[in-house]
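[1] quick one: sequence plus predicted model below, questions after.
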Amino acid sequence: MAIHRRELLATLGAGAAAGLAGCSAAGQFGGSDEAPGVVGETLTLTTTTSTHDTGLLDELNAPFEDMYGVTVDAVAQGTGQALETARNGDSDVVMVHARSLEDEFMTEGYGVNRRDLMFNDFVVVGAEDDPAGIGGSGSATEAFSAIADRGATFVSRGDNSGTHTKELAIWEEAGVEPSGDWYMETGQGMGEVLNVANEQGGYTLADRGTYLSQRSVVDLVIHVQGPIEGGPELLANPYGILAVNPAVHGDVNYDLAMAYIGYVTSPEGQRRIEEYTANGEQLFYPEALSEDPDFQQYVPEGWSGNSTEG
């Protein structure tokens, strides 16, 4: 699998080389001298473009690499492709944000030990002149309907990412099947889609974190807020992290994957998520720690443990 991974990373050009200096938390978690068999190893993380484009991965991964003396190869893809890479055994751990796709991955037996990690929300952004007149709308579905009715340009990820999955759910709830010259599918990551929407004077659905990290370089404004700013819950954007099942792919680095999950869901990892900002704005909100943990985070939504054979 190591050869497959090297080929995959070379093809994608998305390997995040290690070696970044970071403050070590070895005193809290146990340094590399306490982790025999780990030093020098590589953890392959498939994750969304939003965690990469915002710079959050650098903030999280450098201290982990320092702590264990390992390398994290982070492959930034849409959620669907990140999970598909893991299905093929070319990933050890997955950090994504489309619960329906995560649940499918787990139900099929490819993923284990899922944890809630963090959240932000989605926002509908567009040119300031707002040709569809959706500014200040309290409903994402009404905003999408107005965009379609007026044939205003909408730029879609079109890549089976978590953002694209959410976008399609909104269109469905709005009773609209988007098509025509006004609807542009790019197959690109969030950062590139924001650039295209900016160039075209169009609308798009964006995760708040990526939008805030790029707000200074695009002339797009938020027209519909997500729940962080009092908008509809439909625009909530939770992130999860899960390990690839070693019973399905025996050569995954399961021990290191679980160490990484433990780190990013620990008080130290959650603090780094909470304190990470861009342009003075908090991009993500930690969700792993609670005095009343949610059992549902570990299993697919709607799962019941009562279906035992008699």
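    Done, it's in.
[2] from now on I want contacts and neighbour counts done on CA atoms only, so please keep to that.
    OK.
[3] ok, now which ones touch residue 152?
    By C-alpha atoms under 8 Å, 6 or more residues apart in numbering, residue 152 lies in contact with 131-132, 182, 202-203.
[4] same thing but 10 Å
    Taking C-alpha atoms under 10 Å, 6 or more residues apart in numbering, we find residue 152 in contact with 130-133, 144, 146, 181-183, 201-203.
[5] run a quick neighbour tally on residue 217.
    By other C-alpha atoms under 10 Å, 12 other residues sit near residue 217.
[6] another structure for you, compare them:
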Amino acid sequence: MEFFMKMRFWATALLCLAAFTSTAQAQDSKTIRLATTTSTENSGLLGYLLPKFKSETGYTVDVIAVGTGKALKMGENGDVDLVMTHAPGAEAAFIDKGFGVEPHHLMYNDFVIVGPKSDPAKIKGNKSAQDAFKTIATDNAKFVSRGDDSGTDKKEKGIWKQLGINPTSFSEFKSVGQGMGPTLNMASELQAYTLTDRGTWIAYKTKLDLEILVEGDKVLFNPYQVILVNPERYTQLNTKGARDFSNWLISKHGQQLINAYQMQGKQLFTASYDGK
């Protein structure tokens, strides 16, 4: 009798465990892990989009906002289900190496060079980002760099490289290893120049003693992609949820929401899905 009671106990325990595991898996299937840039977080775009996505689909999106380099590395390690980034060269390598699948053009904005209103290097109105950077280096003007392997950092380093300038060679250059928000705050405190995406700039500008000095150069174009992490590499991914989210973002509805998002009366991103 005692034997059968023990068997019944363990059978019940196993059934409870199975039910708990099944429930946990069901909950997990409604959670999507997204690695993205600080610009999509700092600009408020995700705070605007994700509640709408959840109300329409039931999915919860866990956001890890880091620089593009770190976001792609998390994708490489299988730590997230998809990435939303803005560094075309790094994204192409991510896909070519087999880490990313189903990339889609999502949206764009642009980078701008901001700095103190006194503009000691006299770059205001310059139509060339390269000329502005060269003048800043030549004048040894204060410049704060993100230095965090983000999409913004990659863009900035690309401009320095095209000029053949090592920015660390001038004493007023500071690489801080921070996100865009802290970098802007530091540039404001130091009255220094920096490169920023327009979305984060609009979100922060009322708190800063800086202004846009250079904009409109095609070099400063800033496109974003959404890319699924390759499920053939990792079995624990929520690829269905990631695909559902990606498809929602590039749908007519999702693209309209991206275009509709404004802050202080300004549109921060322009939807750009073109069937690719």
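    Sure, I can see it. Only a predicted model underlies this, so the values are computations on that prediction, with no experimental measurement involved.
[7] before we move on, back to that, highest neighbour count among the contacts of residue 152 of the first structure?
    Of all the contacts of residue 152 of the first structure, the highest neighbour tally under other C-alpha under 10 Å goes to residue 203, namely 30 neighbours.
[8] what does that one align to in the second structure?
    Using TM-score structural alignment, the equivalent of residue 203 of the first structure in the second structure is residue 193.
[9] looking at the contacts of residue 152 of the first structure, which are in helices?
    Members of the contacts of residue 152 of the first structure lying in helices (criterion: DSSP state H): 144, 146.
[10] now the single longest strand found in the first structure on the second structure. Mean distance?
    The strand that spans the most residues within the first structure, counting by DSSP state E, is strand 111-127. Aligned to the second structure and superposed, strand 111-127 of the first structure gives a mean residue distance of 0.2 Å (mean C-alpha distance after the TM-score superposition for the first structure).
[11] if you count neighbours, what's buried in that strand?
    For strand 111-127 of the first structure, burial by neighbour count (16 or more other C-alpha atoms under 10 Å) applies to 111-112, 114-127.
[12] farthest-apart pair in the contacts of residue 152 of the first structure, please.
    For the contacts of residue 152 of the first structure, the maximum inter-member distance is 19.3 Å, found between 133 and 181 (C-alpha to C-alpha).
[13] ok, residue 176 of the first structure touching residue 144?
    Yes: counting by C-alpha atoms under 10 Å, residue 144 is a contact partner of residue 176 of the first structure at 8.2 Å.
[14] mutual contacts of those two, please.
    By the contact definition C-alpha under 10 Å, 6+ apart, residue 176 of the first structure and residue 144 are jointly contacted by residue 170.
[15] now do the buried residues in stretch 83-94 of the first structure.
    Buried residues in stretch 83-94 of the first structure (16+ other C-alpha under 10 Å): 83-87, 89-94.
[16] which part of the second structure matches that stretch?
    The aligned range for stretch 83-94 of the first structure in the second structure is 72-83, by TM-score structural alignment.
[17] how long is that stretch end to end?
    This stretch, stretch 72-83 of the second structure, spans 7 Å end to end (C-alpha to C-alpha, to the nearest Å).
[18] same thing with stretch 216-230 of the second structure?
    With C-alpha to C-alpha as the measure, stretch 216-230 of the second structure spans 36 Å from end to end.
[19] same thing with stretch 164-179 of the second structure?
    25 Å.
[20] ranges for the strands of the stretch 151-300 of the first structure?
    Assigned by DSSP state E, counting those that start in this stretch, the stretch 151-300 of the first structure shows strands spanning 154-156, 183-185, 204-207, 220-224, 236-244, 277-278, 281-282, 285-286.
[21] the residue nearest to residue 82 of the first structure when sequence neighbours are not counted: neighbour count?
    Excluding its sequence neighbours, the residue lying closest to residue 82 of the first structure (C-alpha to C-alpha, 6 or more residues apart in numbering) is residue 46, at 5.1 Å. Residue 46 of the first structure has 28 neighbours, counted by other C-alpha under 10 Å.
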